[in-house]
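> quick one: sequence plus predicted model below, questions after.
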Amino acid sequence: MKKSLSIILIISLSLTFLMISIENNAYNKSYYIKSYYKYNIENETGKDINELGKITDNIIVYLKGKGNDGILSPYFNEREVLHMRDVQTLFRYERIAKYIFGIISIIIMGYFGYRKENALLGKTLSLGLFANHVVLLALILLIISSDFNKYFTIFHQIFFSNDLWLLNPETDLLIQMLPEQFFIGMAMKIGLSFLIYLSILQIVGIYYIKKGREKWKE
C-alpha cells in the first residue's frame, strides 16, 4: 500500500505543479508584452503596444474564466472567439484537475506525516520526482531540436474536437498576436518553472530523509 501511495503522490504532485506552472505563465502579462516587442507584433497587427496590452488583459481575464465572449468580440472575429471559448473550457478543466490532484497530494502527505513515515515521504519527493526531471529535460530538448509545429498540431488534435484553432495569419488577429515563436517561448518557460518546483520538492524530500534517519538513530 505504501508503494502505491508513493506512486500516486508522485503523479498527483507532478500534475499539480505542472498545472500551476501553466497558469503562472499563461496569466503572465509581462511575457506577452515582451514577446510583442521581440517579434514586432505592433507592425504585424497594426496596433500599438497600449492597445495590445488592453487586449491581453481581456485574454487573461477570459482564460481565468472571469469574462464572457463579449470581452473578446470587439477585437476578434467569430472563429477566433469560438476557439478561445474552447481554450477557456480547457483551462476550466485544468483548474478543476489542479485542485483534485492537489487535495490528493495533501491527503497522502498528511497520511505519511500521521504515520511518521518521514523517510518514505522524503524518498518519494526526492528520488521519485527525479524521473520527472529526466523526462522533462528530454521533452525540452525535443522541442528545441525538432519541429515544434508538429507537436503543437498534435496537442491541438488531442485536446480540441474541431479545427477552429486553424487560423489565418493574414486576417486573424489572434494568431498575429500569438505566433508560433510565442508558444515555443511559453513552453520553455512552463518547463523551466516546472523544473524549479520539482527541485524545491526534492530539497524538501532530502530534508525529510534526514529527519527520518535522525528518528531511526534515536
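Sure, I can see it.
> hey, let's count contacts and neighbours off CA atoms from now on
OK.
> buried ones in stretch 142-161?
For stretch 142-161, burial by neighbour count (16 or more other C-alpha atoms under 10 Å) applies to 143, 148.
> got it, and stretch 2-18?
Buried residues in stretch 2-18 (16+ other C-alpha under 10 Å): 5-6, 8-18.
> now stretch 110-127
112, 117, 118, 119, 120, 121, 122, 123, 124, 125, 126.
> from those, which land in helices?
112, 118, 119, 120, 121, 122, 123 (DSSP state H).
> now distance to residue 79 too, for those residues, in JSON lines please.
Formatted as JSON lines, these follow (distance: C-alpha to C-alpha, whole Å):
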{"residue": "112", "distance to residue 79": "50"}
{"residue": "118", "distance to residue 79": "53"}
{"residue": "119", "distance to residue 79": "54"}
{"residue": "120", "distance to residue 79": "51"}
{"residue": "121", "distance to residue 79": "48"}
{"residue": "122", "distance to residue 79": "49"}
{"residue": "123", "distance to residue 79": "49"}
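> how about those, which pair is most distant?
Comparing all pairs in those by C-alpha to C-alpha, the longest separation belongs to 112 and 123, at 11.8 Å.
> roughly how far apart are residue 144 and residue 91?
Residue 144 sits 25 Å away from residue 91, going by C-alpha to C-alpha, to the nearest Å.
> make that residue 106, sorry
Residue 106 is 22 Å from residue 91, by C-alpha to C-alpha.
> between these two, which one's more packed in?
When residue 106 and residue 91 are compared on other C-alpha atoms under 10 Å, the one with more neighbours turns out to be residue 91, at 20 against 14.
> contact partners for the nearest residue to residue 20 once chain neighbours are set aside?
Leaving aside its chain neighbours, residue 20 sits nearest to residue 98 (7.5 Å; criterion: C-alpha to C-alpha, 6 or more residues apart in numbering). Shown in contact with residue 98 (C-alpha atoms under 8 Å, 6 or more residues apart in numbering): 15, 16, 19, 20.
> okay, now the one to match up with it:
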Amino acid sequence: MNETGLREHGTGFVRLMAAAGTVLIVLSAAVACISGVAFDKSFYRDEYRKMDTAAYVGVTDPVLEQATNTLLDYLQGNAPSLDLAMDNGEEYYSQREKDHMVDVKALYQNAVLFMTVGFCAGGALFAGCFLWKRERALGTFLRCYFWAAVGVLALFACIGVWAAVDFNSFWVSFHHMFFTNDLWLLDPAVSRMIRMFQEAFFANMVARILAWFLSAAVGSAAAAGIVYQRMKKHGRPEYTCN
C-alpha cells in the first residue's frame, strides 16, 4: 500500500473510531436522561397531584410518597427490599410486584453499567482519534459526531412518533423486548403499583425523557456542525477531513 493509501486508510479508521465513540456517548446520554427523569421525585409529586393518584390507589398522600420513595430507593440499591407494611399490617406491595421489580432493578443496573462503560469507551475512542491522526482529528470528530448523532436522533425520533401515536403498542413492545416473563402484567383491581403508575403517567415520563434527550442531542449535533463548517470555511487545516 502506497503512502496515499495508508493515509486514506488511517483517516477511514479515525472516522470509524469517532463514529463509534459518538454512538456510545449519545446512547449513554439517553440512559442518563432516563435515569434523571425516572428518579426525579418532583416529577412523581406533580403527576400524582394532576391524576389524583392517592385517591385512585386508596391511600393517603404520605403513604403514597413513602411507597414511591421505597420503590426508587430499592431500584437504586439504597433499600434491601420493597417490604413496606402499612398501618393495618398489610404489605403495600404484593409478591408479584416485588418479583417484577427484581427484573426492573436488574434492567436499570445493566443500563447504568452500559452508560458508565459507554461514556468511558466513547471518550477513549475520541482520545484515540487525536493520538492517531492529531492534525485531522478535530475535523474528523466534529463531522462524525454530527452525522452519527443525527442517525441516533432519527432512531429516537421514530420511537417518539410511535409512542405518541400508539403508546400502548410501544409500551407492550418495550416490555416484551426487555422482560422474559409476564410479571409486568398487573391487574389494576388488585395491584397498587399499576394504579400508581397508570398509562398516562408513563406516557408523560417517556415524553419528558425524549424531550430532554432530543434537546441535548440536537443542540450538541448542531453545535458540532456549525463549528465544523465555520472552521472549514476559514481554511483551518486541522478542521478538514481530506
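Happy to help now that I have it. Predicted model only: the values in this text are computed from it and were never measured.
> fetch the TM-score of the aligned pair.
Once superposed, the chains reach a TM-score of 0.90 (TM-score structural alignment, normalised by the length of structure 1), with 217 aligned residues with a C-alpha RMSD of 2.1 Å.
> if we can go back for a sec, closest one of the buried residues of stretch 2-18 of structure 1 to residue 81 of structure 1?
Distances from residue 81 of structure 1 to these, taken by C-alpha to C-alpha, are shortest for residue 18, at 26.4 Å.
> give the equivalent position in structure 2 for the closest one.
Aligning on TM-score structural alignment places residue 18 of structure 1 opposite residue 30 in structure 2.
> list the contacts for the closest residue to that match other than its chain neighbours?
Counting by C-alpha to C-alpha, 6+ apart, residue 30 of structure 2 lies nearest to residue 213, which is 5.8 Å off, once chain neighbours are set aside. The contact partners of residue 213 of structure 2, by C-alpha under 8 Å, 6+ apart, come to 29, 30, 33.
> what's the answer for residue 85 of structure 1, then?
So residue 85 of structure 1 contacts residue 69 (C-alpha under 8 Å, 6+ apart).
> what residue in structure 1 is paired with residue 97 of structure 2?
So, by TM-score structural alignment, residue 97 of structure 2 is matched to residue 80.
> secondary structure class of its match, three-state.
Of the three states, residue 80 of structure 1 takes helix under DSSP: H, G, I helix; E, B strand; the rest coil.
> my guess is it contacts residue 163. True?
No - here residue 80 of structure 1 lies out of contact with residue 163, judged by C-alpha atoms under 8 Å, at a distance of 11.0 Å.
> settle it for me: which of those two has more neighbours?
Per other C-alpha under 10 Å, whichever of residue 80 of structure 1 and residue 163 has more neighbours is residue 80, with 22 against 11.
> contacting residues around the more buried one?
164, 165, 167, 172, 174.
> cool, and residue 140 of structure 1?
So residue 140 of structure 1 contacts 188, 191 (C-alpha under 8 Å, 6+ apart).
> please identify the residue in structure 2 that aligns with it.
Checking TM-score structural alignment: residue 140 of structure 1 goes with residue 160.
> relative to residue 68 of structure 2, how far out is its match?
Counting by C-alpha to C-alpha, the gap from residue 160 of structure 2 to residue 68 of structure 2 is 26 Å.
> same question for residue 25 of structure 2.
30 Å.
> before we move on, the earlier item: the residue nearest to residue 20 of structure 1 matches what in structure 2?
So, by TM-score structural alignment, residue 98 of structure 1 is matched to residue 115.
> residues near residue 165 of structure 1, how many?
Around residue 165 of structure 1 there are 19 residues (other C-alpha under 10 Å).
> wait, it sits on residue 157?
No - contact criterion C-alpha under 8 Å: residue 165 of structure 1 and residue 157 do not qualify, at 9.4 Å.
> element containing the match of residue 98 of structure 1?
Residue 115 of structure 2 belongs to helix 95-132 when assigned by DSSP states H and E.
> the residue nearest the centre of structure 1: which element?
For structure 1, the residue sitting closest to the mean C-alpha position, by C-alpha atoms, centre = their mean, is residue 22 at 1.8 Å. Using DSSP H and E, residue 22 of structure 1 falls within helix 2-26.
> other SSEs contacting that helix?
helix 78-114, helix 180-217 (3 or more C-alpha pairs under 8 Å, 6 or more residues apart in numbering; DSSP states H and E).
> that helix vs structure 2, mean deviation?
Taken over the aligned residues, the distance from helix 2-26 of structure 1 to structure 2 averages 1.3 Å (mean C-alpha distance after the TM-score superposition for structure 1).
> where in structure 2 does the helix or strand that that helix is followed by align, residue-wise?
Downstream of helix 2-26 of structure 1, the first helix or strand assigned by DSSP H and E is helix 29-38. Alignment of helix 29-38 of structure 1 against structure 2: residues 41-50, by TM-score structural alignment.
> how about stretch 55-63 of structure 1?
With TM-score structural alignment as the criterion, stretch 55-63 of structure 1 aligns to 67-75.
> so which residues make contact with that stretch?
39, 79, 80, 81, 82, 84, 92, 101, 104, 105, 108.
> state the distance from residue 143 of structure 2 to residue 156 of structure 2.
On the measure of C-alpha to C-alpha, residue 143 of structure 2 and residue 156 of structure 2 end up 20 Å apart.
> cool, residue 70 of structure 2 as well?
31 Å.
> mind checking which of those two has more residues around it?
Each of residue 70 of structure 2 and residue 156 has its neighbours counted (other C-alpha under 10 Å); residue 70 has more, 19 against 16.
> so which helix or strand takes in the more buried one?
helix 61-75.
> buried sites along that helix?
61, 63-65, 67-75.
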